[in-house]
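K.L.:
sequence unknown, structure follows:
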């Protein structure tokens, strides 16, 4: 897998170097705990680390992007 695109709060973020299912399970674990931070990247070209607050009621989408 090349990366995982994440859509959160109307913005586009990404995660690389991780498996889709691991990120999904981390999000589910954070929801089960009430809230958690998820480390992602934002930016084009040079990624800038960012943290998203995962909590109930906040829409988040994961899109696996396969390596070509």
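P.N.:
Nice, I can see it. Everything numeric here is computed off the predicted structure, so don't read it as measured data.

K.L.:
C-alpha only now, for contacts and for neighbours.
P.N.:
Noted.

K.L.:
show me where the protein has strands.
P.N.:
All strands of the chain, identified by DSSP state E, fall at 3-8, 11-15, 36-42, 48-54, 60-65.

K.L.:
try it against this one:
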């Protein structure tokens, strides 16, 4: 599992911790099948603030997994 997944949306950087990138991809795919949906992400550095991103067709979103520590 990644340490976190960076989410680039609307020209801004957000992050998601504690989730696998494949799980996030599936959630985005499901939202697009329904026509729209919300993705919960963290905004800010240090103390993260929970934020909802509206996922709709035609909105650019990029995911980048940051590897965690090797166990």
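P.N.:
Here it is on my side, so go on. These numbers were taken from a predicted model, which means no experiment stands behind them.

K.L.:
picking up where we left off before, is it possible to get TSV of the strands of structure 1 that adds mean neighbour count and distance to residue 25 of structure 1?
P.N.:
Output for the strands of structure 1, formatted as TSV (neighbours: other Cα atoms under 10 Å; distance: least, Cα to Cα, whole Å):
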stretch	mean neighbour count	distance to residue 25 of structure 1
strand 3-8	18	14
strand 11-15	18	14
strand 36-42	17	11
strand 48-54	15	12
strand 60-65	14	12
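
K.L.:
Residue 24 of structure 1: which of the ones you listed is closest?
P.N.:
For these, proximity to residue 24 of structure 1 was assessed by Cα to Cα; strand 60-65 is nearest, at 7.9 Å.

K.L.:
Does residue 10 of structure 2 touch residue 60 like I think?
P.N.:
Yes - under the criterion of Cα atoms under 8 Å, residue 10 of structure 2 makes contact with residue 60 at 7.0 Å.

K.L.:
now the strands of structure 1 in CSV, with distance to residue 21 of structure 1?
P.N.:
Compiled in CSV, those are given as follows (distance: least, Cα to Cα, whole Å):
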stretch, distance to residue 21 of structure 1
strand 3-8, 10
strand 11-15, 12
strand 36-42, 14
strand 48-54, 16
strand 60-65, 10
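
K.L.:
What span of structure 2 is stretch 11-29 of structure 1 aligned with?
P.N.:
Per the alignment by TM-score structural alignment, stretch 11-29 of structure 1 matches residues 12-30 in structure 2.
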